[in-house]
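Visitor: The following block contains a protein sequence and its predicted model.
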Amino acid sequence: MFMPHPVRTTRLLAILLVSGLLCACGGDKPLATVGQVDLQRYTGTWYEIARLPQWFQRGCYDSTATYSANDDGTLKIVNRCQREGDESREAVGTARVVPNTGNAKLKVRFDNWVSKLIPTITEGNYWIIALDKDYQTVVIGEPSRKYLWILARQPELGDDQYQALLQLAKTKGFPVDQLERNRDLRPSKQ
């Protein structure tokens, strides 16, 4: 009968354990955010330039997000978009700053019946991963890389700027080949 050597067996188990731990930890690379966000400068209207497709934005184009400061230190969010047939859609929510993040990580919750029943479960991560010094362009994502938005203060963004933001998102591990660009979502006029 074959008897395994105790030292070899221990080494093999250690290698398997370490390999398993490395595989388990390697799923999500940490996602870096910008160092500091001045929320007063961040408020106002942002135009969606591109996004990863999301069920809650299906059929939306010409999307905007307008942020304003609440008295309690949170931000009010009003997301709007157009839909075919000139139908507009609006979602209102609240963003709260995650402490000790330089205002770069927010928890966002939109007002609906589910969020009123279980508010903390319906909060989403809203991480500012790129923001130009003049607060004219921003890239928002979250650690799983399932959500990504490129926003600007103007409805159109030059291709050079767009490509630079695309490259930045790609280096952070986002599937930029799946991005939907806002100008491509508009219905064609016939």
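Guide: Right, received. Where do you want to start? Residues are numbered from 1 along each chain as shown.
Visitor: switch to C-alpha atoms for all contacts and neighbour counts from now on
Guide: Fine.
Visitor: Mind jotting down where the strands sit in this protein?
Guide: Taking DSSP state E, the strands of the chain run over residues 44-51, 61-69, 75-83, 87-97, 105-110, 124-131, 137-141, 148-152, 180-181.
Visitor: Please dump the ones you listed into JSON lines; it should also carry distance to residue 24 and mean neighbour count for every row.
Guide: Conversion of those to JSON lines gives the following (distance: least, C-alpha to C-alpha, whole Å; neighbours: other C-alpha atoms under 10 Å):
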{"stretch": "strand 44-51", "distance to residue 24": "29", "mean neighbour count": "22"}
{"stretch": "strand 61-69", "distance to residue 24": "36", "mean neighbour count": "19"}
{"stretch": "strand 75-83", "distance to residue 24": "36", "mean neighbour count": "20"}
{"stretch": "strand 87-97", "distance to residue 24": "29", "mean neighbour count": "16"}
{"stretch": "strand 105-110", "distance to residue 24": "25", "mean neighbour count": "21"}
{"stretch": "strand 124-131", "distance to residue 24": "22", "mean neighbour count": "20"}
{"stretch": "strand 137-141", "distance to residue 24": "22", "mean neighbour count": "22"}
{"stretch": "strand 148-152", "distance to residue 24": "24", "mean neighbour count": "24"}
{"stretch": "strand 180-181", "distance to residue 24": "31", "mean neighbour count": "16"}
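Visitor: here's the one I want to compare it with:
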Amino acid sequence: MQKRLTVILAAAAALAAALPGAAAAMAQPVPHIELTKMMGRWYEVARLPNMTQRGCNAGTSDWVRNGDGFSVVQACHRGSPDGPLSEWKARARVADPVSNAKFKMSFFGGLVSQEYWVLDQRSDEGWLILATHDGKYLWLMSQKPVLPVAIRNEAVARIKQLGFDIGRLEFPLPARG
């Protein structure tokens, strides 16, 4: 019986390692964030690939407090930091009022919704890691257009520690000056 259990556990571990985002899906949100720390403009430093942002550069996400949630405008420039602007608007509400680290975001008038978790936040360094609850998508966001190299490397190391494949990260071009 114990041998069978060992084989099953080994097979499950191998399967989890083979699936992109499987280990990352077990990452948990931070225990608590202050909602005021979410407000303002965030700049995209890195992300896992996704269809919506293919070819996006100089990405931003503007969070404005709106009633019991936030109005969020995400934008990027297609092809280059000076390329055509694309925007998507969303509504975010806190999905877990104990931690404030889980958000339910709805897009296109509520037709599409997704839960996002703040997996790490370093207010003193001005960055946070935001991911979908299933670990399929992830963003490293900064309060400044460009993170200093040492801080960026620290944040990427944290992403790896959370179980994400940092070899898949895209580093879109930031906004110019």
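Guide: It's in. Predicted model only: the values in this text are computed from it and were never measured.
Visitor: TM-score of the superposition?
Guide: In this superposition the chains share a TM-score of 0.80, using TM-score structural alignment, normalised by the length of the second structure; 165 aligned residues with a C-alpha RMSD of 2.7 Å.
Visitor: Check the first structure and tell me which residue is nearest its centre.
Guide: By C-alpha atoms, centre = their mean, the mean C-alpha position of the first structure lies nearest to residue 141, the distance being 2.2 Å.
Visitor: Could I get the strands of the first structure in CSV, plus columns for distance to residue 166 of the first structure?
Guide: Compiled in CSV, the strands of the first structure are given as follows (distance: least, C-alpha to C-alpha, whole Å):
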stretch, distance to residue 166 of the first structure
strand 44-51, 9
strand 61-69, 19
strand 75-83, 22
strand 87-97, 25
strand 105-110, 20
strand 124-131, 11
strand 137-141, 9
strand 148-152, 8
strand 180-181, 11
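Visitor: How much space separates the residue nearest to the centre of the first structure from residue 82 of the first structure?
Guide: Separation of residue 141 of the first structure from residue 82 of the first structure (C-alpha to C-alpha, to the nearest Å) stands at 23 Å.
Visitor: longest helix anywhere in the second structure?
Guide: helix 2-18 (DSSP state H).
Visitor: from the middle of its chain, how far away would that helix be?
Guide: Taking C-alpha atoms, centre = their mean, to the nearest Å, one finds helix 2-18 of the second structure lying 30 Å from the centre of the chain it belongs to.
Visitor: same deal with stretch 54-65 of the first structure?
Guide: In this view, stretch 54-65 of the first structure has its centroid 14 Å away from the chain centroid, taken as C-alpha atoms, centre = their mean.
Visitor: That one maps to which residues in the second structure?
Guide: The counterpart of stretch 54-65 of the first structure in the second structure, using TM-score structural alignment, spans residues 50-61.
Visitor: Return the residues in contact with residue 16 of the second structure.
Guide: By C-alpha atoms under 8 Å, 6 or more residues apart in numbering, the contact list for residue 16 of the second structure reads 22-23.
Visitor: do residue 159 of the second structure as well
Guide: Listed by C-alpha under 8 Å, 6+ apart, the contact partners of residue 159 of the second structure are 129, 166.
Visitor: How much space separates it from residue 152 of the second structure?
Guide: Here the distance between residue 159 of the second structure and residue 152 of the second structure works out to 11 Å (C-alpha to C-alpha).
Visitor: Residue 169 of the second structure contacts residue 50, correct?
Guide: No. Contact status for residue 169 of the second structure versus residue 50: not in contact, 10.6 Å apart, counting by C-alpha atoms under 8 Å.
Visitor: Comparing the two, which residue is more hemmed in?
Guide: More neighbours surround residue 169 than the other of residue 169 of the second structure and residue 50, with 18 against 12 (other C-alpha atoms under 10 Å).
Visitor: measure the counterpart of the more buried one in the first structure to residue 41 of the first structure for me?
Guide: Under the alignment (TM-score structural alignment), residue 169 of the second structure pairs with residue 179 in the first structure. Distance, residue 179 of the first structure to residue 41 of the first structure, using C-alpha to C-alpha: 27 Å.
Visitor: can you check residue 87 of the first structure too?
Guide: From residue 87 of the first structure to residue 41 of the first structure the distance is 31 Å (C-alpha to C-alpha).
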